[in-house]
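>>> got a predicted model here, sequence first, then my questions.
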Amino acid sequence: MTKLTVGPWIAAQKLPSRDVARDRLAFLTRTQLRQTPQAVAGFPLVGLGGSCGKPCFALPFVLTWTEANTRALEAVAAEFGCYVEYGVYPHLKLPDTDQEVAAVQDWTTFGMVYLRPGYERAEELLVRLAGALAPEAGQA
């Protein structure tokens, strides 16, 4: 799999320059793009991270952290050459640069995965995380 296919769409949402930071009409033009639903590998894009601007994808289940699924998360991270940093919610990071490639959030009515759009294996990682963290995966 590849980088996220929604990269250009996400870039079009961001402030293009400080010159238009107070331009209400430019903002309204950018927000019109949001009317077109976006998805990757069947997972709907539900927004962008407030501070990081990473695209956020909804998982089709409620996520509650347990011993089993945190171990599953660490196994997926290892598959992708990452480690897990446990903060407010877990982040998958590359060990050589500490660059965050994904974050998994549990404190909503559904699980969410934030992904770095330029990460070469982002779509594959999204699919693997969803499979490994699904509630029925932990019952095996």
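Yep, that arrived.
>>> going by C-alpha atoms from here, please, whenever you check contacts or count neighbours.
Fine.
>>> helix, strand, or coil at residue 47?
Per DSSP: H, G, I helix; E, B strand; the rest coil, the local secondary structure of residue 47 is strand.
>>> for it, give me its contacts.
By C-alpha atoms under 8 Å, 6 or more residues apart in numbering, the contact list for residue 47 reads 55, 56, 57.
>>> neighbour count and distance to residue 108 for those residues - can I get that in a markdown table?
What follows is those, written out as a markdown table (neighbours: other C-alpha atoms under 10 Å; distance: C-alpha to C-alpha, whole Å):
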| residue | neighbour count | distance to residue 108 |
| --- | --- | --- |
| 55 | 21 | 16 |
| 56 | 22 | 13 |
| 57 | 23 | 12 |
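>>> just those: which are in strands?
Judged by DSSP state E, those include 55, 56, 57 as members of strands.
>>> now, which of those residues sits nearest residue 117?
residue 55 (7.2 Å; C-alpha to C-alpha).
>>> mind checking how far the closest one is from residue 116?
Look at residue 55 and residue 116: by C-alpha to C-alpha, to the nearest Å, they are 7 Å apart.
>>> same question for residue 85.
Residue 85 sits 16 Å away from residue 116 when distances are taken as C-alpha to C-alpha.
>>> give me the more crowded residue out of these two.
Neighbours per residue (other C-alpha atoms under 10 Å) separate residue 85 from residue 116, with residue 116 holding more: 22 against 15.
>>> am I right that that one is in contact with residue 103?
No: taking contacts as C-alpha atoms under 8 Å, residue 116 lies outside contact range of residue 103: 9.1 Å.
>>> A further structure is provided below for comparison with the first:
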Amino acid sequence: MTKLTVGPWIAAQKLPGRDVARDRLAFLERTRVRLETQTVAGFPLVGLGGSCGKPCFALPYRLTWTEENTQQLEEVAAEFGCYVEYGVYPHLKLHENDQEVAAVQDWTTSATVYLRPGYDRAEELLVRLANTLNPVSS
């Protein structure tokens, strides 16, 4: 699998420089790309993380954390060279440099996964998390 293919979509929305930070028309121009529906591996991109800017993908089910699925999450993390950091919600971070590559959120009406777009195995990780955490297949 590959990095996420939505990098250019994200980059087109970012503030290009402080000189246009108050330019409403420039903002409106950047947001036009949001009219283009984005998906990765069949999962819809529903937005970007507010502080981190990572693309957020909706999973087709609601998630409630349990002893079983948090253990499964840690197993998936290990397969990808990561550990799980439990904050408000779990984050997968690389052992080699503590870089966050994913976060799984459960406090909305459906589960969501935030992914670092430049992570080489991001799409593979998204599919693996979606399959592993699915309460129907558990």
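Now that the structure is in, tell me what you want to look at. Because the structure is predicted, anything quoted here is derived from the model rather than measured.
>>> what's the match for residue 68 of the second structure in the first structure?
Mapped onto the first structure by TM-score structural alignment, residue 68 of the second structure lines up with residue 68.
>>> what kind of secondary structure is the residue nearest the centre of the first structure in?
Centroid-nearest residue in the first structure: residue 114, 1.6 Å away (criterion: C-alpha atoms, centre = their mean). Look at residue 114 of the first structure: counting by three-state DSSP, its state is strand.
>>> test my guess that it contacts residue 55.
Yes: shown here, residue 114 of the first structure and residue 55 form a contact pair, counting by C-alpha under 8 Å, at 5.5 Å.
>>> between the two, which contacts overlap?
Counting by C-alpha under 8 Å, 6+ apart, the residues touching both residue 114 of the first structure and residue 55 are 48, 49.
>>> which stretches in the second structure count as strands?
39-40, 43-48, 55-58, 82-86, 90-94, 100-105, 112-115.
>>> mean shift of the fourth one relative to the first structure?
Its matched residues in the first structure lie on average 0.3 Å from strand 82-86 of the second structure after superposition (mean C-alpha distance after the TM-score superposition for the first structure).
>>> same deal with the fifth one?
Once the two are superposed, strand 90-94 of the second structure sits an average of 0.3 Å from its aligned residues in the first structure (mean C-alpha distance after the TM-score superposition for the first structure).
>>> excluding chain neighbours, what is closest to the counterpart of residue 100 of the first structure in the second structure?
Superposed on the second structure with TM-score structural alignment, residue 100 of the first structure falls opposite residue 100. Distance criterion C-alpha to C-alpha, 6 or more residues apart in numbering; nearest residue to residue 100 of the second structure, sequence neighbours excluded, is residue 93 at 4.2 Å.
>>> spit out the contact partners of the one you found.
Here residue 93 of the second structure is in contact with 82, 83, 84, 85, 99, 100, 101, 102 (C-alpha under 8 Å, 6+ apart).
>>> most surrounded residue in these?
Within the contacts of residue 93 of the second structure, most neighbours by other C-alpha under 10 Å means residue 102, with 26 neighbours.
>>> ignoring the adjacent residues along the chain, who's closest to that one?
Using C-alpha to C-alpha, 6+ apart, the closest residue to residue 102 of the second structure is residue 115 (4.5 Å).
>>> residues near that neighbour, how many?
Neighbour count of residue 115 of the second structure, defined by other C-alpha under 10 Å: 29.
>>> got it, and the one 4 residues further on?
Neighbour count for residue 119 of the second structure, taken as other C-alpha under 10 Å: 16.
>>> also the one 5 residues further on?
Residue neighbour count, defined by other C-alpha under 10 Å, stands at 16 for residue 124 of the second structure.
>>> residue 4 is in contact with that one, correct?
No: Residue 124 of the second structure lies out of contact with residue 4 (C-alpha under 8 Å); the separation is 9.4 Å.
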